[in-house]
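Chemist: Have a look; sequence and predicted model below, questions after that.
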Amino acid sequence: MTQTAPHVNYLKDYQPSAFSIESVYLEFELSPLATRVTNSMQMQRQAKGDLRLDGENLKLISVLLDGEEVIEQCQIDEAGLTLAVAKEKFTLRIVTEIEPQNNTALEGLYRTSDNYCTQCEAEGFRKITYYLDRPDVLSVFTTKVIADKSENRFLLANGNLVDSGDLDNGKHFAVWQDPHKKPCYLFALVAGNLEKVEDTFTTADGREVKLEIFVEPRNIEKCEHAMESLKKSMKWDEERFGLLYDLDIFMIVAVDDFNMGAMENKGLNVFNSKFVLAKPETATDIDYEGIEAVIGHEYFHNWTGNRVTCRDWFQLTLKEGLTVFRDQEFTADMLSSAVKRIEDVRRLRSNQFPEDAGPMSHPIQPQSYIEMNNFYTMTVYEKGAEVVRLYHTLLGETGFQKGMQLYFERHDGQAVTVQDFRNAMADANGVNLEQMHNWYVQSGTPNLEVTRNYDAVTQKLTISCQQSLPNSDDFQPMLMPIGFGLLDKEGEPVTLEPTFESAANVELRSDTHAVLKLTQAQQSFVFEDVPADAVPSLLRGFSAPVKLHFDYSNQELALLAAKDEDSFVRWEAMQTLLLRTVQAKVAALQSCIDYQLPSEVIEVARSLLAAKEIDPALVAMTLSLPELGYIGEQYEVVDVDTIYQAHSWLEAELANHMQGQWLDVYHRCVNDAPYQYDKAQIAERMLKNLALSYLGVLSEHQSLVLKQYQAQHNMTDVLAALKTMLKHQHPRSVEALQSFYERWQDDNLVIDKWFTLQAQTQNDHALQTTQALLQHKDFSLTNPNRVRSLLGVFSRLNLVGFHRADGAGYQMCAEQIMQLDALNPQIAARLLGPFTHWKRYDEKRQQMMRNALQQILDRKGVSKDVYEIASKSLA
């Protein structure tokens, strides 16, 4: 190996900063290749020691200590600046020069589409100026931006605009002041020739807040949904959490080149344009929902992240897990809570559960890291949100809100820890929540084994639970709420009567729904007056992020899928039936024996399609096949080709057996009304397009698929048709793909979809298609969205192409990752995810994936980002 192991940061080593920064005045003289940054800090000593400031890739011009030049006394290295300072209070003025035009890593200050933009979380501010780049150093920021007026119509920064005007030589300036103390990761600056959409919002206490969204001129007509989403977010946060906005203005800027989805910088949120721009012709229902959710998420950070921030980066889930929970609740309230819950669970199990089971497994509060960017993960975000949801499930809405109120009362304006959040929840409700700590520090997805024992004489049902954690030598039991109910043989709910001994650990939420509070490694709950044939309904609402193991019969699963009062359990029961069917077909194919589709699968599917009283979106989600990746996760060794073959077989069987019903459903859901983003239309489109995907399997319905594509009614329907055409090799799919490109070639976000469609299509020539697209004139390694839409989708979703038996898929992706690492290490590291699961495949594929990882690791100049993931994967 050519790479020396980088420095590892540990939570146990945390020490408060030896200095504080009371205020900072930043002046930027913008220039593409020579931006000058003047940083004046009012500093105060907190403890003994020299002053150590973080800084990377900076040209140092001057360092003044209380007006005296001390640059010669500074010790400079590749990670920062050290200066011996004897004073208790002092002003430090540092002048640096940077090159935004050449910043392809998109961290710090960079140029995109001739506009200036910043991204400072987690540690990007040190690429702008020398500073105490850590989240527990909070300061009041004033920012002056100077730039050429003809090239930079708008000059934006955090807070409120306090001054602006023209200067000599065609330049102008703007001064922004943020009255709220913040860490430097929340700093933002944007400048360029943008257009803006304006609106206002009146807060609950009567203040009028200006709302502005800045976009490139060509995108000005795609901002209406984003603005409505912002106003909905502000109103919802007031009504649900009692939280009001605290500045005179709230700004959003959309940029095409952005490593993340969006960033919650105080008062000036910078967004990936994917999560701002939408109109029916170019954006799908999923896009619309994503925009609403991400705008909500970043706005909600104003309190859960900005006003109360993280003490250190090991506390990241404090702001992200909590804010993801809040944005999930927001979407649930805007659309369908049942559908949203299933969407979140499906995402968690398809993406986070594999992370928990791989070499990069870490708790929601990591205890160490090499590169902090690698821990913006599904675990910290989505599993973190599930842990926050545990508090809500245990305490109820009222108790949870009491905890939130106390949290803000205690910690507004502070940088705090996950323990502070837990203490607020516990103290506000007078309960002991110490056991919740185990969710924060133990990695992996817990297993929940449930068995039942029925005593026909006493009519008592005993539910026995056992929790464990894979590969853990020192497992500490979790505090685990289990949503629970019982159904009789007709599917009617059974009244729950826990015995006296069990009552203390069973919280009845209604006569037929309870929460079992599991606190021990093994624990039993006993219920009285239970009919002999009662079927347990377990983990209702997905009440804990665990893998449930219970020996249901197919008939019991069919009953739950058709009758349970909990939407999640209905979905889960049908998905389990479908999963079992795929697994049985895999076994049959491997043994070269025949296998017939179980009758229960068809019966339940038909009953769900016939039940017009059920939300069509729930029906669509319930009858969608489990994702290939999730199926693979159920095996010790993933048999790529056989799983794909079994999955395709089940799709064809459901299409053939239910052809008439799929046709009826499709025509029932066709709606020629103008596109609207509302619950009813979204649900209709979901079910209609599921029916189309099944019908597309059958050659006799190819004309129907083509007709929907040619109608060009809205992007949701167009993409559904085109995806089906590509998947089943419709005779006019190549023609349709070309016409799609020609129509939308000037719209970056739509062309991202065009790349994605091809990258995810599984067939024998998937790799060749992707290789050809790498050479396409519209592909660029410097644009994160384009990289994700092609390489990210191919490696993560194209099971057949990426895992080709000859290893060519691995080699192609490895070569692209090495090129990308030199440009944008953060995005390169994220592409490594599929390689980290090499142990799950056959010996030949294992060796080829290991070889690819080693090749990446041996590259001269490999980044910290890539080194950390590749080395841990091979360890």
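Modeler: On my side now, so go ahead.
Chemist: When you work out contacts or count neighbours from here on, use the C-alpha atoms and nothing else.
Modeler: OK.
Chemist: And stretch 868-875, what's buried?
Modeler: Judged by neighbour count using 16 or more other C-alpha atoms under 10 Å, the buried positions of stretch 868-875 are 868, 869, 870, 871, 873, 874.
Chemist: The stretch 351-500 of the chain: helices as residue ranges?
Modeler: 353-357, 378, 384-411, 418-429, 437-441, 500-503 (DSSP state H, counting those that start in this stretch).
Chemist: Redo these as TSV? Include distance to residue 456 and mean neighbour count.
Modeler: As requested, those are arranged in TSV below (distance: least, C-alpha to C-alpha, whole Å; neighbours: other C-alpha atoms under 10 Å):
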stretch	distance to residue 456	mean neighbour count
helix 353-357	39	22
helix 378	45	20
helix 384-411	32	19
helix 418-429	40	19
helix 437-441	38	18
helix 500-503	19	13
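Chemist: how about the ones you listed in a markdown table, adding distance to residue 574?
Modeler: Below are these laid out as a markdown table (distance: least, C-alpha to C-alpha, whole Å):
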| stretch | distance to residue 574 |
| --- | --- |
| helix 353-357 | 20 |
| helix 378 | 25 |
| helix 384-411 | 23 |
| helix 418-429 | 36 |
| helix 437-441 | 29 |
| helix 500-503 | 31 |
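Chemist: And the ones you listed: which comes nearest residue 576?
Modeler: Among those, helix 353-357 comes nearest to residue 576, with 16.5 Å by C-alpha to C-alpha.
Chemist: And for the residue nearest to residue 551 when sequence neighbours are not counted, the neighbour number?
Modeler: Setting aside the residues directly before and after it, residue 551 is nearest to residue 451 in space (C-alpha to C-alpha, 6 or more residues apart in numbering), at 7.6 Å. When neighbours are counted by other C-alpha atoms under 10 Å, residue 451 registers 15.
Chemist: next up, a second structure to put side by side with the first:
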Amino acid sequence: AHEYFHNWSGNRVTCRDWFQLSLKEGFTVFRDSQFSADAGSPVVKRIQDVNLLRTLQFAEDAGPMAHPVQPASYMEISNFYTLTVYEKGNEVVRMIHTLLGPELFRKGTDLYFERHDGQAVTIEDFATCMAEVSGRDFTQFMNWYRQAGTPEVEVQGDYDQAAKTFTLTFRQSCGPTPEGKTKAPYLIPVKMGLVAGEGDLPLFTEGVDGATETVLEVTDREQRIVFRDVPEAPVPSLFRGFSAPVKWRYPYSRDDLLFLMARDSDGFNRWEACNQLALSSLREMIDARVNNDVVELDNRLIDAFRTVLSDDSLDGAMVAQLLTLPSEAYLSETMDVIAVQAIHDVRQSARVTLAEALKDPLIRCYEANRSDEPYRPEPEQIARRSLKNAALAYLSLLDDRDLQETLYRQAVDSDNMTDTHAALVSLANSPVSSAAHRVPEALADFYGKWRHEPLAVNLWFQVQAAAMVPDGLERVQALLEHEAFDIRNPNKVRSVIGAFCSVNAINFHREDGEGYRFLADRIIELDRLNPQVASRQIVPLTRWRKYPESQANAMVGELRRILQQPGLSPDVYEVASKSIADLGRP
């Protein structure tokens, strides 16, 4: 879909210069994501996109290569084919869609293609078309294109029982990034509702007269919005559909989050409430572990998962998302100093606790979603497979011979790659000793069947490189010697080296620093073969500021070693040098 949509946004209307790169890439990502949402589950697609943004793009915004969606300068343009240009660029277009509404947005895009067909244009030309059809002033909105970083929004709510008013106070800020220390306020669209016992309340405030959902426009560093005629204390449902790419916080209690899970009319925000409930419990456990204490998983989360598993009215693909705990990468993004071991141990412990507590409903869920029907890539079947494999991922953690046999049989007997791959991932990551013995058999079976299909072999490499069981570095070093691996092939590099260093945190960040040395050695080797691939693989080392001192020093040491190589490419030099620019000469 993405390449097809480039026929219009990229080919018929293209970019005047490289500074306009997001004009074609961000806009086209928006168009392909809309297509994918319409073809499947819009809520699930949105959840997937937001998870990518929060775990990877937000990290890019916080790193040494942070840059605006419309960069003002560059050393190597190949280093700007980034998540910021693509995914954040998509989010900026999405905000325009949210502010204008679908009809005016369509008029704006029609005008854009009609006016500029066959031309090379700018982001400002695109914004001008949107301004003309809507009558809006886009001056402040353009800060989204011209300022780097992820805005943060603190929200407070206050209910006045006597006056029957509810006041929301928004405070926005954005930290310094390489292109600028001081940021002008953004125009932040906040799609929201107020939820009470019977559901969404009618909203009465300036410009809103009884609708149950509205889009607030937060434009000042601090802004208050008062809702009138609010009969009871509500729980605000904020940033519905993730209406702006920001880090936002509201002081919800865990009971508030359970309330929104049950009553919010917005599907994305029901998931968000579940996600934040899990995040709250996991962060409490991680913080305790770091301080040599122990906190158990909140029973309310277990009960919430049990309720979700028993609700047959929910879309299966949505349930699969609700049952998935925040990833280690997302948990890392919530910490000032990343405690790799604590994050891994706590998340794994929580998954085992959930699997043990919910074993019977998980088994029922798995069995109910198995099917002998011929494989079809249709929404109903996709939802069943998603839910079945989410249940299997939990069951794979249990030391139960029958469940482990079910896991193995799905890995080797399935008639579709989705089920095969899901079972292989669960098998390769299972902590159960009986599962570990079956992993080589399942991997050999897969490779024997698919060795002549390069994309399938890439998956096979990725499963092993990303497996978070012990001895990960040694497995990856062995994979580099495999007959199917070729370091000159970028997809093979991403499947082995990229998967290990970017996904497998517990093995990459081993205490002896050998994971960092391994990556630096590969960067030096790759730089002589393909500097563009090398510059993308170096990213895990550039995030050294987020780690404890010993790990940070080891990463900096490897960056310095890379910079000392003779004949280093401009691609790698730019990323490595910017990563330690404030530390003096390498």
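Modeler: Done, it's in. Just so you know, these numbers come straight off a predicted model, no measurement behind them.
Chemist: hang on, the earlier thing: any idea how far the equivalent of the residue nearest to residue 551 of the first structure over in the second structure lies from residue 162 of the second structure?
Modeler: Using TM-score structural alignment, the partner of residue 451 of the first structure in the second structure is residue 156. For residue 156 of the second structure, the distance to residue 162 of the second structure equals 19 Å [C-alpha to C-alpha, to the nearest Å].
Chemist: one step back: who are the neighbours in contact with the match of residue 451 of the first structure?
Modeler: 168, 169, 170, 250, 251 (C-alpha atoms under 8 Å, 6 or more residues apart in numbering).
Chemist: again, 10 Å this time
Modeler: Counting by C-alpha atoms under 10 Å, 6 or more residues apart in numbering, residue 156 of the second structure touches 167, 168, 169, 170, 171, 224, 236, 249, 250, 251, 252.
Chemist: One more: residue 233 of the second structure?
Modeler: Shown in contact with residue 233 of the second structure (C-alpha under 10 Å, 6+ apart): 157, 158, 159, 160, 161, 164, 165, 166, 194, 195, 196, 197.
Chemist: Let's see that with 7 Å instead.
Modeler: residue 159 (C-alpha atoms under 7 Å, 6 or more residues apart in numbering).
Chemist: For it, which three-state class applies?
Modeler: Three-state call for residue 233 of the second structure (DSSP: H, G, I helix; E, B strand; the rest coil): coil.
Chemist: What's it aligned with over in the first structure?
Modeler: So residue 233 of the second structure corresponds to residue 533, using TM-score structural alignment.
Chemist: Aligned against the second structure, show me the partner of residue 346 of the first structure.
Modeler: In the second structure, residue 346 of the first structure lands on residue 51 (TM-score structural alignment).
Chemist: so where is stretch 441-461 of the second structure in the first structure?
Modeler: The aligned range for stretch 441-461 of the second structure is 735-755, by TM-score structural alignment.
Chemist: now swap in stretch 5-19 of the second structure and tell me
Modeler: By TM-score structural alignment, stretch 5-19 of the second structure lines up with residues 300-314 in the first structure.
Chemist: Tell me the buried residues in the matching stretch?
Modeler: Neighbour counts over stretch 300-314 of the first structure (16+ other C-alpha under 10 Å) mark 300-314 as buried.
Chemist: Check which residues of stretch 158-166 of the second structure are buried.
Modeler: So for stretch 158-166 of the second structure, counting by 16+ other C-alpha under 10 Å, buried means 159, 165, 166.
Chemist: What residue in the first structure is paired with the last one?
Modeler: Structural alignment (TM-score structural alignment) places residue 166 of the second structure against residue 461 in the first structure.
Chemist: could you say what helices and strands the helix ranked longest in the second structure packs with?
Modeler: In the second structure, ranked by residue count with DSSP state H as the criterion, the top helix is helix 267-290. If contacts are counted by 3 or more C-alpha pairs under 7 Å, 6 or more residues apart in numbering; DSSP states H and E, helix 267-290 of the second structure sits against helix 42-52, helix 254-263, helix 340-357.
Chemist: CSV please, covering the ones you listed and showing distance to residue 24 of the second structure and mean neighbour count.
Modeler: Below are these laid out as CSV (distance: least, C-alpha to C-alpha, whole Å; neighbours: other C-alpha under 10 Å):
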stretch, distance to residue 24 of the second structure, mean neighbour count
helix 42-52, 18, 18
helix 254-263, 37, 19
helix 340-357, 37, 19
